[in-house]
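[1] whatever this is, show me its structure:
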Amino acid sequence: MSWKLVPTGLVLSMAVLAGCSSTSQPSGDSAQSPAAIDSGHSRCDAAAAQFAVGKPASPALLEQARTKAGAQTARALGPNDMITLEYRSDRLNLNTDQAGSVNRVNCG
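    Reported below is the predicted structural model:
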């Protein structure tokens, strides 16, 4: 190895390590997560939307449940629907049965 390349390799390795470093969060009494602060919404509260269980799923019911749960987004899921596996604490899910009635309310 040429000794002329050592400083270049050292600079490149330092640049890579600097990219992996984390920034510190500002300390404070705020109980909100950074995602909640950025979006202006807090986590979803599925208990507040339990009133929807047993009712037929509709866009109006979905919006009403989303608002009461404090969720940023909401979706109605059928029993055979394919869903993504990412968890979003600000999303409300209304799970329905074959007849289209809501049988479960959860966040994620």
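
[2] from now on I want contacts and neighbour counts done on CA atoms only, so please keep to that.
    Noted.

[3] where along this structure do the helices fall?
    For the chain, the helices defined by DSSP state H occupy 6-20, 34-39, 59-69.

[4] most tightly packed of those?
    helix 59-69 (a mean of 18; mean count of other C-alpha atoms under 10 Å).

[5] between the helices of the chain, which one is nearest to residue 88?
    Closest approach to residue 88 among the helices of the chain (C-alpha to C-alpha): helix 34-39, 10.4 Å.

[6] which strands or helices does that closest one pack on?
    If you count contacts as 3 or more C-alpha pairs under 8 Å, 6 or more residues apart in numbering; DSSP states H and E, helix 34-39 packs onto no helix or strand.

[7] for the helices of the chain, which one sits closest to residue 77?
    Among the helices of the chain, the nearest to residue 77 by C-alpha to C-alpha is helix 59-69 (10.8 Å).

[8] would JSON lines of the helices of the chain with distance to residue 52 be doable?
    Converted to JSON lines, the helices of the chain look like this (distance: least, C-alpha to C-alpha, whole Å):
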{"stretch": "helix 6-20", "distance to residue 52": "45"}
{"stretch": "helix 34-39", "distance to residue 52": "25"}
{"stretch": "helix 59-69", "distance to residue 52": "7"}
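
[9] now the second one, please; I'll put the structures next to each other:
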Amino acid sequence: MHKPPSTETDWRWAPASGWKRCLGAVAAAAVLAGCQSVPPPSERPLGPEVPPPPQLVNVAPRCDATQARFALGQVVDMKLLEQARDRAGAHQGITARPGEAAAPADPLRLILEVDPQGRMVGARCG
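    This is a model prediction of the structure:
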């Protein structure tokens, strides 16, 4: 079973036309140009001028008892306790006698230490 010769040109064996060659050259140039987009190492900022990476996680608040020093020597009432708690960045504020432990410990709780007359003598977080 012999096939008679075809008058049509088989597309698989036809030589590449001009536009196909041009398209191939453009694609090769685009690939090579993409390789050139990375700046040379001398232009990359690698020193202290590099900005810090973006912060993606919320940093937990901290209690800073030094911010409550403004109330030293004052009689602690609810208003003063709230002001000290707010300035210290604490979630909760309580009063206690010096050396008295507050259980359970909470690093976000401000503890204002008061003397027997109710005056603030110290502050700590815990």
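
[10] residue 70 of the first structure touches residue 36, doesn't it?
    No: the criterion here is C-alpha atoms under 8 Å, and residue 70 of the first structure misses it with residue 36 at 11.3 Å.

[11] what touches both of these two?
    Applying C-alpha atoms under 8 Å, 6 or more residues apart in numbering, one finds that residue 70 of the first structure and residue 36 are jointly contacted by 42-43.

[12] sorry, back to before: nearest to residue 53 of the first structure, out of the helices of the first structure?
    Across the helices of the first structure, closest to residue 53 of the first structure is helix 59-69 (C-alpha to C-alpha), at 10.3 Å.

[13] corresponding residues in the second structure for the closest one?
    Using TM-score structural alignment, helix 59-69 of the first structure corresponds to residues 78-88 of the second structure.

[14] average gap between that stretch and the first structure?
    The superposed stretch 78-88 of the second structure is, by mean C-alpha distance after the TM-score superposition for the first structure, a mean 0.5 Å from where its aligned residues fall in the first structure.

[15] can you tell me what sits against that stretch?
    For stretch 78-88 of the second structure, contacts defined as C-alpha under 8 Å, 6+ apart pick out 62-68, 71, 91-94, 110, 112.

[16] a markdown table for these, including neighbour count and distance to residue 22 of the second structure?
    Shown next, in a markdown table, are those (neighbours: other C-alpha atoms under 10 Å; distance: C-alpha to C-alpha, whole Å):
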| residue | neighbour count | distance to residue 22 of the second structure |
| --- | --- | --- |
| 62 | 14 | 64 |
| 63 | 23 | 68 |
| 64 | 19 | 69 |
| 65 | 22 | 73 |
| 66 | 14 | 73 |
| 67 | 15 | 72 |
| 68 | 24 | 75 |
| 71 | 19 | 81 |
| 91 | 15 | 69 |
| 92 | 18 | 73 |
| 93 | 20 | 76 |
| 94 | 15 | 79 |
| 110 | 28 | 74 |
| 112 | 27 | 80 |
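
[17] strands along the second structure, start to end?
    92-96, 109-114, 120-125 (DSSP state E).

[18] just these: most buried one?
    The stretch of those with the highest mean neighbour count (mean count of other C-alpha under 10 Å) is strand 109-114, at a mean of 24.

[19] find the nearest non-adjacent residue to the residue nearest in space to the middle of the first structure, please.
    When C-alpha atoms, centre = their mean is applied to the first structure, the residue found nearest the centroid is residue 88 (2.0 Å). Nearest residue to residue 88 of the first structure, sequence neighbours excluded (C-alpha to C-alpha, 6 or more residues apart in numbering): residue 108, at 4.6 Å.
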